[in-house]
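Novice: only geometry, no sequence info:
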């Protein structure tokens, strides 16, 4: 399997080269040269597989430069820390199905991919006798999932910046209570935008980046998308056994387009008709909803909401879908993304028919999120977190009678206690892992939002081969 850039400026690379490259050197995103297709007979044979064995069958179609036994070991070790044997279990309510993606160590869907990516990084670094220093900025969830994905790994140090006193207590504790010697948390005086700007500026210093062996673990890495494809296939197999093999809709709360793009890949990969529709759900930060409904992919102000992981206007994974929308033409893709960087707008009105064949979209206001949490709890006794409630609102607006639909539950409600308890009018049980955090030792550096200070700190503590 060879991988290419959406902008066409690199020679084809292998999976392992793609993982280490992260962002293509021409500024594009990496994709497989072709999407493998799964025949009906093979798909049926997957019915009885465990999650780990299914992950191997799916991933091995995209990975041919890691030996089978070693790939299996990477997959199995990635999900040992999950508290569910099924990894991403499903809850069934008639023709409505909820896939719980929050059974990993940080109680968010990002664990599914980042546990795997952390292990792949470690494997490749050992194979190449090299080291990696991961540098990132977070508003909360990505930082903790990345830290848990690489904690204790001998060849990796991780440096995560977060805005001081601007993340939730749970998010802060999930990061700073990891005191492994290879983990460095840095709280800066400033905002998340300040932290992000520092990280981007450091990565743009190419000499420093090379000298300090810097790497990224964010959602543009193809390995993260691939790991998420697996749980769509897993859901389809389980739902088909409940629904007499009917085609399934998926509702996906998304802001960065990575999770729903994994669904798009799964839809193209599986036998035709396995996945019927992908329901794209956003909060008030609705650039993706506007793109689907009106062909309007244009920037607007980022609004703070109760579903902060989706408070995004420029979706970093959208370029991958745009490449397919533009008939896999790297020149047109590069031109469109250059235009977006300059103007903040891509006009996709001429592509509405195709976009609406691929997606249905809906936005949820803050009032609608609160109402959805309250009404769903009243009817089913099931507690939704605010992000999942955005997805469920989309389900309730678009579900068709007799069509099974699966809503992705992307975070545990215990991570957003204030919003959830205000909606349902009663206390909820905190997961034991969150309760245990509150009394734990924490370690964090508090620094000014000065990139030179950050560069000095990273240089002092970086691993060198």
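Specialist: Cool, got the structure. In this text the structure is predicted, and so the values were computed from the model without any measurement.
Novice: please count neighbours and contacts with C-alpha atoms only from this point.
Specialist: Noted.
Novice: and the gap between the nearest residue to residue 174 once chain neighbours are set aside and residue 355?
Specialist: Take residue 174 and drop its neighbours on the chain: the residue closest to it by C-alpha to C-alpha, 6 or more residues apart in numbering is residue 144, 5.8 Å away. According to C-alpha to C-alpha, to the nearest Å, residue 144 and residue 355 sit 34 Å apart.
Novice: before we move on, what about residue 173?
Specialist: 41 Å.
Novice: quick one on the thing from earlier: got a list of contacts for the helix or strand the residue nearest to residue 174 falls within?
Specialist: In the assignment (DSSP states H and E), residue 144 maps to helix 141-150. With C-alpha atoms under 8 Å, 6 or more residues apart in numbering as the contact definition, helix 141-150 has outside contacts at 105-106, 108, 110-111, 114-119, 136-137, 156-158, 160, 171, 174-175, 178, 183, 217-218, 309.
Novice: now the element after the helix or strand encompassing residue 75, going C-ward?
Specialist: Using DSSP H and E, residue 75 sits in helix 68-78. From helix 68-78 onward toward the C-terminus, using DSSP H and E, the following helix or strand is strand 90-93.
Novice: chain center to whatever helix or strand comes next after that next one: distance?
Specialist: As assigned by DSSP H and E, the chain's next helix or strand after strand 90-93 is strand 96-100. Centroid separation between strand 96-100 and its chain, computed with C-alpha atoms, centre = their mean, to the nearest Å, is 18 Å.
Novice: same question, stretch 335-348
Specialist: From the chain centre to the centre of stretch 335-348 is a distance of 24 Å (C-alpha atoms, centre = their mean).
Novice: now swap in stretch 414-425 and tell me
Specialist: 23 Å.
Novice: in that stretch, what counts as buried?
Specialist: For stretch 414-425, the neighbour count (16 or more other C-alpha atoms under 10 Å) marks 414, 415, 416, 417, 419, 420, 421, 423, 424 as buried.
Novice: helices of the stretch 101-250 of the chain, start to end?
Specialist: For the stretch 101-250 of the chain, the helices defined by DSSP state H, counting those that start in this stretch cover 110-128, 141-150, 169-176, 192-204, 206-211, 222-242.
Novice: so what's the residue lying closest to residue 377 once chain neighbours are set aside up against?
Specialist: Sequence neighbours aside, residue 383 is the residue nearest to residue 377 in space, at 5.5 Å (criterion: C-alpha to C-alpha, 6+ apart). Residues in contact with residue 383 (C-alpha under 8 Å, 6+ apart) are 373, 376, 377, 413, 420.
Novice: ok, and here's another one to check against it:
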């Protein structure tokens, strides 16, 4: 298995080199040169595996044997030893045709833990084996930052800096990042929105001299290894639901802003998992919904919503899907991304758009619908959804009647108490979250300029 860029100007590289490169050196995103396809017989064998065993089986298709089997096994089991549920990602029944995949049982109560706990282990492994300095740089709309920090805080040879939009994440999300006291952690609270933070991250990774001189490594979903790790729970959820219901094909409803989590589902489908429709759930920042329904990818006015982790206009993983829907034509992708940079929009039509609409459904969930969904399922099923998971369930309900659906529950409701309070629901906070409010915070506020961020990074990396 080799890795190439969606823009065609990165030669084939191996697994660890792809992991360390993060963003392609040509500005594109790295993808496997060939997506491995698993047979029906293999799927039958995988049905009986534990979550950790399934991780190892899927990773073995992508790692090229570059990591000794025992080392990889040790990292995988260490990654998921911190999860509060022995199944790691358990499945719960909400109603006859709708199941919920709980992805929030990791240390920071969000789905990002599933990939980032492993990536933290892998960065630590590479730093030790290659005697390298690793400076992780990422942007967060709320959950990635805490999960990434949790994965590498206090680790030798690693520093991590996370940018988050000032005042635009939930209080718990902010506290999870900024109450960590380790010296290898820097939180930058940036005036602006997540798209501003993400753009600066991409600009810094595209500056190859800065990237090399400062040993930058990516934690965001621009790093393919994060997508690969998230692919596992689609297989696991399918197997659990198929065993319980006998369903041969399962739809997935995915709350997403950066297109990473749903792209992991697309990758699972390309690998041979019997996935029906991938239902893309967004909020008022619904650029991705418009793309699925109309073929137009164009940022609109940024909105602050009840589901802040999805308050994203420019989806960093969109380019990966564009590459595949255009027949893996890197030259065409390169031209369209240049067009997007200059004109601010991409339009597809004809066969390409028909292909998108065959593979995806989409629904933009407005604020009141999100809160109504939380209240309705709390009343009918006794289940409390966080606002992001509620968007996924609301979108699944729009496609009710089209088969068995698994909706992804991406965060614990305690992370978004502000929205839950608006629903008139009292919830007990887990002890780990309640304790955050008693801890001092440490963060640096910067203006929304790249120059201000660079100044902080250069001081931190010394």
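Specialist: Perfect, I can see it now. Just so you know, these numbers come straight off a predicted model, no measurement behind them.
Novice: superposing both, give me the TM-score.
Specialist: These two chains, once laid on top of each other, score a TM-score of 0.94 by TM-score structural alignment, normalised by the length of structure 2; 459 aligned residues with a C-alpha RMSD of 2.0 Å.
Novice: quick one, which of residue 144 and residue 355 of structure 1 is more surrounded?
Specialist: Set residue 144 of structure 1 next to residue 355 and count neighbours by other C-alpha atoms under 10 Å: residue 144 wins out with 27 against 20.
Novice: end to end, how far does stretch 402-422 of structure 2 reach?
Specialist: One end of stretch 402-422 of structure 2 to the other measures 32 Å (C-alpha to C-alpha).
Novice: re earlier: which PyMOL command selects the buried ones in the contacts of helix 141-150 of structure 1?
Specialist: The following PyMOL selection, which keeps only the buried ones among these, applies the criterion 16+ other C-alpha under 10 Å:
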select buried, resi 105+106+108+110+111+114+115+116+117+118+119+136+137+156+157+158+160+171+174+175+178+183+217+218+309
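Novice: quick check: stretch 210-217 of structure 1 aligns to which part of structure 2?
Specialist: Across structure 2, the stretch matching stretch 210-217 of structure 1 (TM-score structural alignment) is residues 212-219.
Novice: so what touches that stretch?
Specialist: Contacts of stretch 212-219 of structure 2 with the rest of the structure, by C-alpha under 8 Å, 6+ apart, involve 20-23, 116, 119, 133-138, 148, 205, 226, 461.
Novice: swap in 6 Å and give it another go.
Specialist: 20, 22, 134, 135, 136, 137, 138 (C-alpha atoms under 6 Å, 6 or more residues apart in numbering).
Novice: swap in stretch 324-338 of structure 1?
Specialist: 6, 7, 8, 323.
Novice: what's the match for residue 254 of structure 2 in structure 1?
Specialist: The pairwise alignment with structure 1 assigns residue 254 of structure 2 to residue 252, based on TM-score structural alignment.
Novice: A strand includes its match, no?
Specialist: Yes. Checked against DSSP: H, G, I helix; E, B strand; the rest coil, residue 252 of structure 1 lies within a strand.
Novice: list the contacts for it?
Specialist: Taking C-alpha under 6 Å, 6+ apart as the definition of contact, the neighbours of residue 252 of structure 1 are 280, 281, 391, 408.
Novice: one more time with 10 Å
Specialist: 259-261, 263, 278-282, 361, 387-388, 390-392, 394-395, 406-410 (C-alpha atoms under 10 Å, 6 or more residues apart in numbering).
Novice: among the residues you listed, which are in helices?
Specialist: Within the contacts of residue 252 of structure 1, membership in helices is found for 259, 260, 261, 263, 387, 388, 390, 391, 392, 394, 395, as judged by DSSP state H.
Novice: surely the last one touches residue 401?
Specialist: No. The pair residue 395 of structure 1 and residue 401 fails to qualify as a contact (C-alpha atoms under 10 Å) at a distance of 11.5 Å.
Novice: tell me which of these two has more neighbours.
Specialist: For residue 395 of structure 1 versus residue 401, the count of surrounding residues by other C-alpha under 10 Å is larger for residue 395: 23 against 7.
Novice: how near is the closest residue in space to that one that isn't next to it in sequence to residue 40 of structure 1?
Specialist: Setting aside the residues directly before and after it, residue 395 of structure 1 is nearest to residue 251 in space (C-alpha to C-alpha, 6+ apart), at 6.3 Å. In this structure, residue 251 of structure 1 and residue 40 of structure 1 are 24 Å apart, going by C-alpha to C-alpha.
Novice: so what corresponds to residue 240 of structure 2 in structure 1?
Specialist: Using TM-score structural alignment, residue 240 of structure 2 sits opposite residue 238 in structure 1.
Novice: and the nearest residue to that match once chain neighbours are set aside, how far from residue 239 of structure 1?
Specialist: Here the nearest residue to residue 238 of structure 1 in space, its sequence neighbours aside, is residue 47; by C-alpha to C-alpha, 6+ apart that works out to 7.6 Å. Plainly put, residue 47 of structure 1 is 11 Å away from residue 239 of structure 1 if you go by C-alpha to C-alpha.
Novice: list residues touching both of these two?
Specialist: Contacts common to residue 47 of structure 1 and residue 239, judged by C-alpha under 10 Å, 6+ apart, are residue 233.
Novice: higher neighbour count, these two?
Specialist: Summary of the neighbour comparison: residue 47 of structure 1 and residue 239, criterion other C-alpha under 10 Å, with residue 239 having more neighbours (23 against 16).
Novice: which ones are touching that one?
Specialist: Applying C-alpha under 10 Å, 6+ apart to residue 239 of structure 1 gives the contacts 90, 92, 95-97, 233, 245-248, 404-406.
Novice: columns distance to residue 189 of structure 1 on top of these, output as TSV?
Specialist: Written out in TSV, the entries for those read as follows (distance: C-alpha to C-alpha, whole Å):
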residue	distance to residue 189 of structure 1
90	41
92	45
95	48
96	45
97	43
233	43
245	54
246	53
247	50
248	46
404	48
405	44
406	41
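Novice: surely residue 10 of structure 2 touches residue 4?
Specialist: Yes. Because the distance of 5.8 Å satisfies C-alpha under 10 Å, residue 10 of structure 2 is recorded as touching residue 4.
Novice: those two: which is more packed in?
Specialist: With neighbours defined as other C-alpha under 10 Å, residue 10 of structure 2 and residue 4 compare such that residue 4 has more, 22 against 17.
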